[in-house]
Each structure stands twice: as structure tokens, then as C-alpha cells.
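Colleague: predicted model follows, preceded by the sequence.
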Amino acid sequence: MHNKLIAILFMSFGLNLISAQTFKITGKVVESKNKQPIEYATISLLHTTSQNPITGTITSQDGSFTLKTNDTNFYIEVSFIGFKSKTFKDFKITNNKIDLMTIVLFEDNEELDEVVIRAEKSQMEFKLDKRIFNVGADLSSTGASALEVLNNIPSVNVNIEGEISLRGSQGVQILINGKPSVLASAEGNALGSITADMIEKIEVITNPSAKYDAEGTSGIINIVIKKSEKKGLNGSATLNVGIPNSNSFGLSVNKRTEKFNLFSQLGFGIRTYPSETASINRDLVNNNTISSTGESEFNEKFSNILIGTDYHINDLNVVTLSASYAYEVEDQNSTADFIQNDASNTITDRWLREEKTEATNPKLRYELQYKKDFKRHKEQSLLFSALGSSFRKDQFSDFENTTLIGIIEGFKQKTRTDYKLEDYTFKLDYTHPFLEKFTIETGSQYVINSVSNDFSVSNFVNGDWVNNPDLTNVFDFGQKVLGIYSTAAFEGDKWGLKLGLRLENTDINTLLETTNISNQNNYTNLFPSAHTSYKVNDNFSLQAGYSKRIRRPRLRELNPFSNIRNDFNISTGNPDLQPEFTDSYEITSIHKIGKASLNLSLYNRYTVDVIERITSFINNISVSKPENVGTNQSTGFEANGKYMPANWFTINGDFNIIYFKRKGHFEMTSFDFKGNRWSTSLTAKFKLPAQFDLEISGDYRSKFITVQSEIADNLFADLGLRKKIFNGKTILNLSIRDVFASRIDQTTTSQPEFYLFNSRQRGRFITFGISYGFGKGEAMEFSGQRR
């Protein structure tokens, strides 16, 4: 919507003035609610008798205007779309100058209703196979990282570890601008370096077509980064401080010319993540228990730099080159108090386990992209991208057990990790519309993943460090996936249909170098998809879809090495894991009811070779290992909506419930069971006087059962307050995450021979930030924040 409207302006005099006399008219236009300047308001001079326009102008960015005239018989009118016009016929003339001072315009309720409807429509769009959420200046978004923005989108959840789930499932594929990116890498946790004001929109695809990777059982989230159209120098700077340590500085500078768009980003800071843990290992056969309570503090210092350029060869061809480098220094100190009780609940042993860990993580990313548009149709395009990235972790940990009570001897351990990762992705996509309503898409993708993890554990024995061969090895992982696809779509005014087929070949190799144990897995699969939509009317649409998906085992699930932070609760990987395959069906509707919008979805997923962690228990030590265990059929219902009863108040809500049925056997044990899980969230946003914005959100996640365990429920709340100053060029932001420190992750495992309990809490985070936009830049465009 263009913020320009031609209006009329007049001034009327009761005196006869000389025609050569020049009058200078000045003033400033602001809106009534927050007294903010109105840019592009129209100032018009109209003849008193004929009411014909004489001359006019529009206000500048700060709402001011200057106008000159030689006419002596006029009046002035000030207008702007969505506001009531103001007329001036009686004013004071001093030295041929007319100063209208500050002109306050009040909202026009009738026009405003129309504006609100259009704005609501633009925030959420319903396409053939996706939902699009346009990211605005919501308080939940400003100053936050991409992870926090995702956490405020219906259907999406980000847990305390930064793991992203869609409708309760973590099998989500994250794309940046429609293609894989190092920023979306789970291992790097780099999504936190993307801030909300860098994001144009987020596409949620709960049932992807064959165009996209078949990876990801619960769908795809595509984050589309803004491409500024502002020529000249634009930029922003942000400073954040927080409790616990959440201190960072970020700078973003963009220089756009006719042919080039040069962009750079710089960020550095320090973060502290404290946590409290508790665990119980109870042997129900021998009736003894080992329990622990602990505290840890993870500190992270980071710096990152990105440089790149878009080169517009001409109006139809663009080449993008970019590279980024990040360096992180980590240290973690933790202490756990262990207690062992016998069958009579008497303490027999007690000891402290202390950990000191240091690590460095250099990261490098580089990318080449070429996009060609065509004159024949604006949607016709050819896109090629090549992405390379590397990540390295050099980590050293020292552990020491100190005996407090009992006869268990203290001891020392240390671990060393030399981890290297390289990823390469080559992608080619071609889109060809024809006959106005038809589109064909075709393309291919080749992904190469290479990992080496050199891990060792040593024990301090008789004054010397002795390597533990059972926990020391070099794990090599290599994966190559080649995919080709084709889709055909018809999208009419009312009805649409999209069919697709994707073929993928996967080649996986794992090797334990020290013991020379290797595994190879090569498989080729077809992944069909079908989507249809029907627009009943402007306020009601329906969508139905089917797709076949795959979830390949993650690196951590394949890596057989264990974490000895708590050497009574050990987690390992399984190199023999097979992928999951899922058939996904979905029906979705979108409703627009006045100032409200509502989405309803009914979905069903059938998964074979489900990956679940199975826990074994020997000598009070629990060992968790992923295994392929049977099938899972889940049926879910989701409702999410938004309601804006007034301009100053908006409420968002989401409800999701899943019923599941598990069938499977593992090592002669049946894992057949039924269950359900549900979640709901509510966010209220208030526009307060003096340019303050307030947001309050609450989330509840129900408890649910897994193959062996029960995950406890969670209830927590977040709060944010924002203040704009200096015409919005500077923003002050205060956020409180987990206001009541009630977000606690708890898992209970009850089996005939053992009982396990694990709990972890990170507590409340308070952050204050200030951002300033310079040139034509926006405040908060890049804060350097990361997770």
C-alpha cells in the first residue's frame, strides 16, 4: 500500500495583497496516538472560491514540510490515507511566513478497518503447498535471533537446546532462501546469528512436494532473508547486555549501487549458560540407588564476519559471492554431588565429580549463486548454487572424582576430541510457467558430507595417564546424496493441483579406524507427492496433500562414542542404524472471520523403522543407544489463529494434539503401546502510549510417553518490552525469557528392573539491547546474536 494520497490545501485571506508577494508555509505532521511523524502526508493549497488546487507538496521523513506561493486567496488542507483530513482557513501571517506548527492527524476508523484487513492478509499467506509468515516488527521478533522468531510461529517450537520441532516432531529440514546453508546446520547452531529484522518471511511446509529434499519427516522451514532495495549506504549497530552474561555487539553495513550490492556483517560477544541438573539411578533388583545434583556454567566467546556481493550483470542475471568466518572459544565448569544409598536408604558413599572443559571452534562458509530470470514470464527462473562449509572442534576435558564418604576411591579422567566436518551442496533448479496457470519445475541436488571424529579417554593410574582402548577410536563418516526431481502444477483462480516425483540415491560409509570396523549402506528410493487446494471464497480455503519422506540417522546417532560427563548415565550412537520412512497425509483449512484468522489441520503419518533410544541398565549404569524399533502411526489435529480486536491489541494462539500408536519388538521385548501429547501457546501484544510495545506469551507442553520413558510437562512464560526513540531509528528492547524459571526438562524411565530420573533447568534470561540504524538502514538489522 503506497503511503501517498493527493489531498487539497487552501488558505483564505480577508486582505488584498500584492501579487508579487511570496508566502512561505511551514509545519510538521504527526499522528495522534504516539505523536510520531507522518511521512508522505499531502499538503495542498486550494483556491478559496473555486476550490481548485494551486500547488502542494508532501512531508519528509520527519513529518516536516515547506511550501511557497504568490497567491493571496487560498486555504490549506492536510491529509493522509487512514487519517481524517485537517483544513486551515484562519491562520497568522508574520513577515510573509505562515507557521502551522505541529499538525496532529487523527485516525479515520472506517479507512483504518480496511487497512487492518489488508495488513492481516499480508502477514499470513496460504499457498498451494505452504503457509507463508511475513515477519514484521513484532516485539517477539525485534532484537531476537531466528531461533526466537521461529519459536513464535504457530506449529513451530524451539526447545532450550535450540532443537527445532514442527508440530511436535524434530525431523525438520531448515533452508535459507530455498536451499541448504551452513547457517541452518544443527551442528553449528548458527541460526542464532540471523536476527529477526534480517528475515523477510518464513515458509512453513508441513507436507513438502518432490521439489524439496525428502529428508525431514515433519516438514520444511524455509527462512527467506531480506534483499534491501535501498541504494546508497545502509547499516545498523546493536549492543546487547544480559543476565546471565549475554553481551554482544553487532554491525551490519550494506552499500548498493546500480550494479553491485556489497554487504558485510561483524559480530562478537560473550554468553554464559548456567544449568542445574539432577539424576537418580535405582537398581530395583538389588535395591540400591545412585543420585546426583549438579551445577554447571558454560561460557562462550565468539566473533564472526561475513562479506559478500550481489553483481547484477543485467536486469535478468545476478551472481552472488559470499564468505563468512566465525571463531568460538568455549569453557565449561561443572560440579556434581553423587550419593549412593543401600537397600535401607543409608548413605554408603558420597563423592564430588568436577569437570573443566575447553574448546575452540573455527567455522568457514563460502557460497556461489547464479540466478537467471527470463523476459517471457516473471516466475520463470534458473538457479544454481554451490555451498561449501567446514567446522572444526578441538576440545579437552578434565574430570576428577573426590571421595567424601565411603570406600570408593577418587580418580581422574581426561578426554580429547578432534572433530572435523566438511559439507558441500550443489543445487540446480529450473521453473517454467506456461499457459498462464501451469508451471513445471525440475532440478537436481548433490550433497557431500564428510566427518572425522578422533576421540580418546585416558585414566590417571599410578602417576601416569593411561589410554582407555574401549572408549578411544577414530570415527569417520561419509554420506553422499544425489537427488533429481520434477513437478507439474496447475493453479487457477479457485482450484489448484501439484504432482511431483523425486528420486534419491544415498551412499553412507562409516569406519572405526582403530578397530577397523566399517559399515556401508547404499539405497535408492522414489518419493512421490501430490497437493491440491480449493478456494471456496475470499475468506475460506482448503488444502490437501500427500508426500513420502525419509529421515536419515543423524551423525550423533551413528557415532558410537559416549559422553562421560555423568559416567552413570551414558549416551552412545549406533553405526548400524537404518533410515525412517514416512507416508504423510494432511488436510488444512484457512478461515478469515472479520479481524480474525484461523487455521485448522488434520494430519496422519505412518512411519516404519522408527528410531528410538533404548536404555539398558547394568551395575547402576544406564546406557542409552538408538535402535530401529517397529512402526508408528500418528494422527493429529492442529488449530492456530490470530485476532486483533483493536489496533493496540493482538492475540495469537496455537493448539496441537497428536494421538499415536506404536508397534515393535526389540530383543524379545514388545514395545506396543498407545499414547498422546498436546501443546498450546498464547501470545498477547499491546501497543502502549509513548511508543512502548509489550508482549506476554505463555506455553504449555503436556507430558507424553516414549518406548521406555515419560517426558514431563512444561509450563513457562516470556515477556518483552520495546521503546522506539528518534523517529524509530533507535530501539530499546528488554526481554525476559522463562519469567518464572519454570521451564524444566524432566525424563522418567520406569522398567521392571530399574528406575531412572533426569532433570535439567537453565533458568531465567534477561537481556537489554539498544540498536541504531544509520544511512537508510533499519535498527536491529544485525545484532551479532547467536545461540
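Modeller: That came through fine.

Colleague: from here on, contacts and neighbour counts on C-alpha atoms
Modeller: Fine.

Colleague: what about the helices in the protein?
Modeller: Along the chain, counting by DSSP state H, helices occupy 109-123, 146-150, 555-558.

Colleague: who wins for proximity to Leu542 among the ones you listed?
Modeller: Leu542 lies closest, by Cα to Cα, to one member of those: helix 109-123, at 16.2 Å.

Colleague: packing partners for that closest one?
Modeller: Contacts defined by 3 or more Cα pairs under 8 Å, 6 or more residues apart in numbering; DSSP states H and E place helix 109-123 against strand 131-134.

Colleague: list of residues touching the strand it packs on?
Modeller: The contact list for strand 131-134, computed with Cα atoms under 8 Å, 6 or more residues apart in numbering, reads Ser122, Gln123, Met124, Glu125, Phe126, Ile153, Glu200, Lys201, Ile202, Glu203, Val204, Ile205.

Colleague: can you check stretch 523-536 too?
Modeller: Looking at what lies outside stretch 523-536 - Cα under 8 Å, 6+ apart - the contacts are 128-129, 208-210, 214, 493-507, 541-549.

Colleague: wait, doesn't Lys625 sit right on Asp576?
Modeller: No - taking contacts as Cα atoms under 8 Å, Lys625 lies outside contact range of Asp576: 11.1 Å.

Colleague: mean neighbour count, the helices of the chain: which tops it?
Modeller: helix 146-150 (a mean of 23; mean count of other Cα atoms under 10 Å).

Colleague: now that one: how far from the chain's centre is it?
Modeller: Mean C-alpha position of helix 146-150 versus that of the full chain (Cα atoms, centre = their mean, to the nearest Å) differs by 3 Å.

Colleague: measure Thr600 to Ala684 for me?
Modeller: Just so we're on the same page, residue 600 is Leu rather than Thr. 20 Å (Cα to Cα, to the nearest Å).

Colleague: A further structure is provided below for comparison with the first:
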Amino acid sequence: MTVGFSANGNYNSGEVNSNNLGNSYNGQSQSTGTFNTVADNSPHRENNSINLNYRHKLDTAGKELAIDLDYANFTSEEIQNNLTNYFDVNGAQAKSPYQLRGNLNGSLSIKSFRVDYQQQIRAIKTKLEMGVKSSWVKSDNDVQFYDLSNGGNVLDANKSNHFIYDENINAAYLNASRSFKKLSVQLGLRAENTNADGFQLTDQSRFDRNYTQLFPSAYVGYKFTENSDLGISLSRRINRPSYRQLNPFKVFLDPLTYSTGNPYLKPELTNSFELTHTYQQKYITKLGYSKTTDNILTVLSPDAQPNSVIQTNRNLAEFDYFNFSFGFPITLGKWLNSTNNALVYYGLYSGNLVNTDLKNSRVAFNFSSNNILKISPTVTGEVIGNYQSRNYYGPLDIKGNWGLTVGLQKQLLAKKASLKLSVSDVFYTTKIDAYTILTGYGEQFYQSRDSRVATLSFSYRFGKSQVSSSKRAGAADEEKRRAG
């Protein structure tokens, strides 16, 4: 019997600054001037979590019981200060500056428990696994924006919001697996009951969602020889939006552009098939197909307010994804170990999005390579490359890009310590250049981040070189992942 306890805490506070320049046009697409928005945001984040767990082997025949109890709490505070100056075509001030101040406060609590049981049924040589899980989540987010222009302090009701979200998910699962001489079979079924309630205090709007869904899965594997085996898997799974995606917090880039969550976002459901062949335990070929309904996409589109743009997550009716990949290692003597993966895929986005009948598809290609070079017994080099061809992301047509990361590591002090220097995106090429066209709206999208970063790190290993780990997924891991 084992009783365990773990606790984690994280504190994050800083400053985020941005400078955005925009152009104004009249109805004849003629420039009427420019505007410049300087933003100074001060986010503060805290999260704390605790886990209690119990493990007990009931006998020597494989019966085992496990229980997990989890609690996590996330809090956030953020002050946003935005100052916009307007200029005419000659660069002179066109009108009084617009000053907007935001006060964002949020809290998220997660409670969860899980019970797992497994045993071997010797009569039919089958392993049986079953369990239940329940989670309770409460999110409370209050957003207030004030117009400070001309020395005022006026609450902007159109930008402010107060959203409360409650969610309860109850699940039960049953898995069975058996191995024959060359054949292995796994079957599973998971049932989930979801109860969600959202309430926006500002306009008194509310939604309730209560539903139960089944998620079956199956896997069949066959070993042809010692060097060749084949696997076929079928599954249905759910991907729920993160609590941040549901949260109607607003982040303003300029007076005409802002991003926000969507409290009415639905989970996406995916039915998938995959065929996998493995040769010599290292050459892996995969062929797959999946169909996703209510596909979650991040979309830039016109807002209900005139001449403004909103970035938010929306559901698209369907996404069909066909893929073929080949993973292969390359070894040259003792000085090079290379892990490579080539992926060819076809994605079809279809449905109605922002009053636009969408049917975008394209064959695309991705290649990644991770290479370790042994320069001497204590010095190794690392070269990581990636290429992504032109592809679609919903209504967004994205041009191809590539990136290269290099590193050098030196082992010190009888290999107990190491010093590593790495530079990511050496040629500064992982920029996003894309455009989107919707009914009555089009936008060119260009994004460049500080992706070229040099990092120098030092590590030292205390104690034994091999330490056993008892780390196990807690009952609230999925909910904490959605907390972002």
C-alpha cells in the first residue's frame, strides 16, 4: 500500500508592452491618416494545486486499486493601459488622444477525484481496467474598462463584462486487452456526462448544456516477424475548449482590433482511424484519417461594432484530415544520430463561418529533423530543422516557412555537469505571412515574433545518476491543462 502527497505552486508577474501602428481609410479606399496605440499591460498570475493519492495491490494476481483527490486554484489580475494618438495624412494630430484602462480579475477553482481498478482474468487471459472520475470547475471573471480621455474616468459598458462559468463532468470507463501469440487486441468504452452553466451578469444572458456521450476505442495489432508489425486503431474523442478560450476577457491592440474568448464555444468531436507499420522497431509508417465536427478555430473577422475587428475562437461545422507520415532514424558511425519525420496531409475545412460558405482544402507537407553530433567524448552538437509548406487554417491561407535551431553542449566535472549554448531560429525565418477572405472582409496577416533567441544554460546532477520516479497523472490533469 502506498499513500502519496504532492503540492505545486507558481507565481508569475511582469510587464507586457506593445506598439501598434494602423492606417485609416475612407469609403474610396483613400488614406485619411494613421493612428498609433501604445499598450502597457501588467499581468499577475498565481496557481496552486494539491494531490492526495492512494495505491494498493490487492493480491499477487494483478488486482490493484488507485484513488486520486485533486484541488487546484488559479487567480489572475491584470491592468491594461492603452493610449492612442490620431494623425492626419500630414502627420499632424487629428483629434484628441483616446486613453483606455482595463481592470481584469479572474479566479478558477478545480476539484476532482478518480478511482481506478485493474485485474487479470486468468480464465480468459484478459486484462481488465475500469474507473470513474468526477470534476467540478468554477470560473469567475470580472472585466472593467474605463475611458480616461480628457481627464475622465467613465465605465465603458460595451467593453466591460462579468462572466461566471460552472462545469461538472462525470465519467466512467472500461478497457479490456488480450495478447495472443502474434495478435493483440484492445477494446474500450468511456461514457461522459457533462453539465455546464454560463452566466453573463452584464446583459443577464445564460446558457445551460447537459448531455451524455459515449467514446468507444479499439486497437488490433499483428506481429508478422520479429522485425515487422502492423497496428490498426479506431477511436472517438472529445477536445473541450480551454477556460481561457471560454473567458470573454478582452485584450485591445488598438481602437479597431481586439481579441476575446467565446463563452458559447462548443467542444469538438473527432472520429479517427490510423494504420501503423513498424519495421525493426525504428522505421514507422502511418496512414490516417479523422473527421472533426464543431472544429475550434481562431478567426479574425468584422465585429458587430462598425469598422472594428475581433479575434476569437469559433466552431466550424467539419474538418476532414487525411495524413501519411514516415519516421526514420539515420545513424552514421558513432558521431551522428538523426531522427526524421516526413508528413504529407490533406485538410478540408467546410461549413459556414462568419456568413461565409467555407470549403478550403490543400495538400501540404511538413518535414522535421533532429540531429545530434558527437564531436568528442564530452562535446556534442545539435541541429534541429523544420519546414512547413503552404497550408490552410480554416479561412486563413498561410505561406510556407522554415526554421533552424543549433546548439553546442560541453560536459564538465566527470560528466556530472553540463554547459549548453543554443540559438533558436538562427536565420529568423519562422514568420507567419497569411491572408484571409470572408464575405465583405479581407485581411493580410503578417506576424513576426522574437523567435531568434540565444540561451546559455548550466546544469549539475546531484546524487545517483539513476533515480526512480513515481510521478503519476493526477485526477485534475486534464482540467489544469485547460486552465492554460
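Modeller: Now that the structure is in, tell me what you want to look at. Here the structure is a predicted model, which means the values were calculated and not measured.

Colleague: TM-score for these two?
Modeller: The TM-score (TM-score structural alignment, normalised by the length of structure 2) is 0.89; 461 aligned residues with a Cα RMSD of 2.4 Å.

Colleague: please point out which parts of the longest helix along structure 2 sit buried.
Modeller: In structure 2, ranked by residue count with DSSP H as the criterion, the top helix is helix 477-482. Buried residues in helix 477-482 of structure 2, counting neighbours by 16 or more other Cα atoms under 10 Å, are found at Glu479, Lys480.

Colleague: re earlier: if we only consider the contacts of strand 131-134 of structure 1, which is nearest to Asn314 of structure 1?
Modeller: Among the contacts of strand 131-134 of structure 1, and counting by Cα to Cα, the member closest to Asn314 of structure 1 is Glu200, at 24.0 Å.

Colleague: map the closest one onto structure 2.
Modeller: Across the two structures, Glu200 of structure 1 finds no equivalent in structure 2, going by TM-score structural alignment.

Colleague: ok, Glu200 of structure 1 touching Val224?
Modeller: Yes - Glu200 of structure 1 is within contact range of Val224, at 5.7 Å (criterion: Cα under 8 Å).

Colleague: tell me which of these two has more neighbours.
Modeller: When Glu200 of structure 1 and Val224 are compared for neighbours, Val224 comes out ahead with 19 against 16, by other Cα atoms under 10 Å.

Colleague: picking up where we left off before, mind putting the contacts of strand 131-134 of structure 1 into TSV with distance to Ser670 of structure 1?
Modeller: Shown next, in TSV, are the contacts of strand 131-134 of structure 1 (distance: Cα to Cα, whole Å):
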residue	distance to Ser670 of structure 1
Ser122	50
Gln123	48
Met124	45
Glu125	45
Phe126	43
Ile153	38
Glu200	48
Lys201	45
Ile202	41
Glu203	40
Val204	36
Ile205	35
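
Colleague: is it true that Leu56 of structure 2 touches Ala66?
Modeller: Residue 56 of structure 2: His, not Leu. Yes - using Cα under 8 Å, His56 of structure 2 is in contact with Ala66, at 6.5 Å.

Colleague: between the two, tell me which one has more neighbours.
Modeller: Ala66 (18 against 14).

Colleague: the more buried one pairs with which position in structure 1?
Modeller: Per TM-score structural alignment, the equivalent position to Ala66 of structure 2 in structure 1 is Leu383.

Colleague: residues touching its match, list them.
Modeller: Contacts of Leu383 of structure 1 by Cα under 8 Å, 6+ apart are Gln369, Tyr370, Lys371, Lys372, Lys427, Leu428, Asp429, Tyr430.

Colleague: again, only using 7 Å
Modeller: Applying Cα atoms under 7 Å, 6 or more residues apart in numbering to Leu383 of structure 1 gives the contacts Tyr370, Lys371, Lys372, Leu428, Asp429, Tyr430.

Colleague: which one of these sits closest to Ser584 of structure 1?
Modeller: The closest of those, once distances to Ser584 of structure 1 are taken by Cα to Cα, is Asp429, at 24.4 Å.

Colleague: looking at structure 2, name the residue matched to the closest one.
Modeller: Checking TM-score structural alignment: Asp429 of structure 1 goes with Asp116.

Colleague: cool, and Ser452 of structure 1?
Modeller: That one, Ser452 of structure 1, aligns with Asp140 by TM-score structural alignment.

Colleague: pull the number of nearby residues for that match.
Modeller: So Asp140 of structure 2, with other Cα under 10 Å, has 17 neighbours.

Colleague: any idea how far His277 of structure 2 is from it?
Modeller: 48 Å.

Colleague: same check on His56 of structure 2?
Modeller: His56 of structure 2 is 37 Å from His277 of structure 2, by Cα to Cα.

Colleague: try Tyr460 of structure 2
Modeller: 40 Å.
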